[in-house]
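Student: Build me a structure from this.
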Amino acid sequence: MKAWQYVGGHQIRLNEIPEPDPAPTQVIIDVKAAGLCHSDVMYIEVGESAMPFLPMTQGHENAGVITALGSEVTGFSVGDVVGVCSSGVQPPLGMFTPGGFADKLAADYRDLARVPDGLDLALAALATDAGMTSYHAMIKVGGATKGMKVGVIGFGGLGQIGARAAVLAGAEVHVAEMKEEAWANAREVGAVSCVKDASEWVDASNPRAGGDFDLIVDYAGFDTTQKAVNAIRRGGKVVQVGLGKPTFTIATNTILGKSIEGSLGGTVADIEEVFDLMLRGEITPGYEEISFDQIGEGLERLKNNQVLGRLVAVFGE
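Tutor: Purely as a prediction, here's the structure:
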């Protein structure tokens, strides 16, 4: 079968590899759709030191059809349509164990979310990471709810879903996104204002006063985290999701009386909640479909910041 693999030297290559066999608690999935993520790019940039072996098949945002079952799998059958959650049952796909930029994928059955009838598989794939991660950070970790003033930094593949989830929860949502072409979409999902930079959320004439946000979720993670801390009120929270830079620095005096918490991934239940919201049309993220053969090119576009929303590779028959 074909697989897009990290081969070392900051290079990804389309290779022919053997088809996987299921371990006792695994299923084999015929992959039908796979989302492309900035995390994929980050692991290519960091290089082989971040991976336990090479070559590594990338891809951690996948949906497809079960074609084989391990001896200990319960609750699933051949033919079931599922998405795969990196919930921690097995090492993260595409980074520490082979992922789904491939014709077939081995995944633990405890990491599977059932795709409801009628949900497009491109959306289902997108929901397994971009949906789960953004939703979990905003609703479960951030606790966004009615009456809160919430900031979203980065209105990309994750931020668009996190912003909409906060709007659905009743929060007043503001977006910081450098690409002004994304602002119309941000307003469409319910954001009340858009700025290019989160520093604009603090009065430049009186920066010591800080901001008045209850919660800011940073889906970017470049030079944004300090700006988020500056913009929350005393007692407010920053939830860090984005991995744009491997390290960042926070001024000690600005964190006092505030909190910052990292959010990684989510749960199968989170994915299934997002599936339901997508099926009902409450969350309709923007995405672009590409082919399996365009995955390498798509990752390069992500690296060069040339993507609005999400890229999803849809596999041919």
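Student: use CA for all of it now, contacts and neighbours both
Tutor: Will do.
Student: ok so Thr67 is a helix residue?
Tutor: No: Thr67: not assigned to a helix; according to DSSP: H, G, I helix; E, B strand; the rest coil it is strand.
Student: That one contacts Ile29, correct?
Tutor: Yes: using Cα atoms under 8 Å, Thr67 is in contact with Ile29, at 5.7 Å.
Student: next up, for comparison:
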Amino acid sequence: MQAVLCKAWGLPETLVVEDLPDLVPGPGQVAVDVKAAGVNFPDVLIIQGKYQFKPELPFTPGSELSGVVRAVGEGVSAVKPGDRVIAFTTGGAFAQQAVVPQQAVMPMPPGMDFDTAAAITLTYGTSHHAVVDRAALQPGETMLVLGAAGGVGLAAIEIGKALGARVIAAASSEEKLAVCREHGADATINYAKEDLREAIKAATDGKGPDVIYDPVGGEYAEAAFRSIGWRGRYLVIGFANGEIPKLPFNLMLLKGASVVGVFWGEFAKREPAANGRAMRQLMGWMAEGKIRPHISARYPLARTAQALEDMAARKVTGKVVIQPGS
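Tutor: Here you go, the predicted structure:
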């Protein structure tokens, strides 16, 4: 089988594709023929050694996948060879085969295609944990989403609407904002052209948003926080901009506001039962048509580096997937 390998920390161009022996599952493990693998911003950081954890070199990146079970290890009873599954793992998805722990595997809902199935776990899991669990967004509240056209941003928009909130999407181009409106945004802000604080004030009648969802960081964070409403919750998702903001603590005091950290991967590991409930709710919303992943591009395994370069350059709208068999 073929797999992408990271042999040294570096940019996507340093990745290689090599032939490796077929994988054999150990006890409690499931071997999957990978049909699609989702690409996420943490993948860009992991291969550079800049993420919260560092895999041992060499390794295959990629953390979410869909495919068909090829074999199961001793003690596995929840799935069997031939089953269509979704899996989340710490690595190994950018390959034609992957081995994952049985607790990280769930059946694919009937009628779902592989690309969609590979685009759910990390983005929608992150946004559900952020919006539902950490922010406790309520019907009738207002949420501002920064970097709203990215994978987690679009997921946050859809989840906010599923909860009955009003959602304001902020992004850097009219093309990206059009996608946000297609996914339910009630209002939009082009922060490349508009003054962010004035635009937020206008969009909220001066009250400010109840929740701010920020996967970007950088220069817009302080302006957004200064605009937050009373008892607002500022969700720290990540730093796609590359710059970690430094917020003055007096801003939290003046607004009675909270800065709330969101680390879905650790949540899923520490609280698997709660994560399972979240995933079931997401699958239910998908069946009802309330959420629908936006897949903007598909890449063969040989072009994985290009997919990651596009992600790093913030050229991606919604999700992109790797198709190892193409």
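Student: Could you check which of Thr67 and Ile29 of structure 1 has the larger neighbour count?
Tutor: Ile29 (29 against 16; other Cα atoms under 10 Å).
Student: State the distance from the alignment partner in structure 2 of that one to Arg226 of structure 2.
Tutor: Using TM-score structural alignment, the partner of Ile29 of structure 1 in structure 2 is Val32. Applying Cα to Cα, to the nearest Å, the value for Val32 of structure 2 to Arg226 of structure 2 is 47 Å.
Student: Equivalent analysis for Ala240 of structure 2, please.
Tutor: If you go by Cα to Cα, the gap between Ala240 of structure 2 and Arg226 of structure 2 works out to 20 Å.
Student: Looking at these two, which one has more neighbours?
Tutor: Ala240 (21 against 16).
Student: The more buried one: what secondary structure?
Tutor: Going by three-state DSSP: Ala240 of structure 2 is coil.
Student: coming back round to it: can you check my assumption that the match of Ile29 of structure 1 lies in a helix?
Tutor: No: Val32 of structure 2: not assigned to a helix; according to three-state DSSP it is strand.
Student: Leaving out sequence neighbours, find the closest residue to Tyr287 of structure 1.
Tutor: Closest residue to Tyr287 of structure 1 apart from its sequence neighbours, by Cα to Cα, 6 or more residues apart in numbering: Arg310 at 4.5 Å.
Student: Counterpart of the one you found over in structure 2?
Tutor: In structure 2, Arg310 of structure 1 lines up with Lys319, judged by TM-score structural alignment.
Student: now for the helix or strand in which that match is found, which elements pack on it?
Tutor: Element membership for Lys319 of structure 2 (DSSP states H and E) is strand 319-323. The elements that strand 319-323 of structure 2 packs onto, with contact taken as 3 or more Cα pairs under 8 Å, 6 or more residues apart in numbering; DSSP states H and E, are strand 29-39, strand 295-300, helix 304-312.
Student: Mean per-residue distance, the first one versus structure 1.
Tutor: Its aligned residues in structure 1 lie a mean 0.8 Å from strand 29-39 of structure 2 after superposition (mean Cα distance after the TM-score superposition for structure 1).
Student: what is the orientation angle of that strand with helix 304-312?
Tutor: Orientation check (axes from the mean of the first three to the mean of the last three Cα atoms, to 10 degrees): strand 29-39 of structure 2 against helix 304-312 gives 50 degrees.
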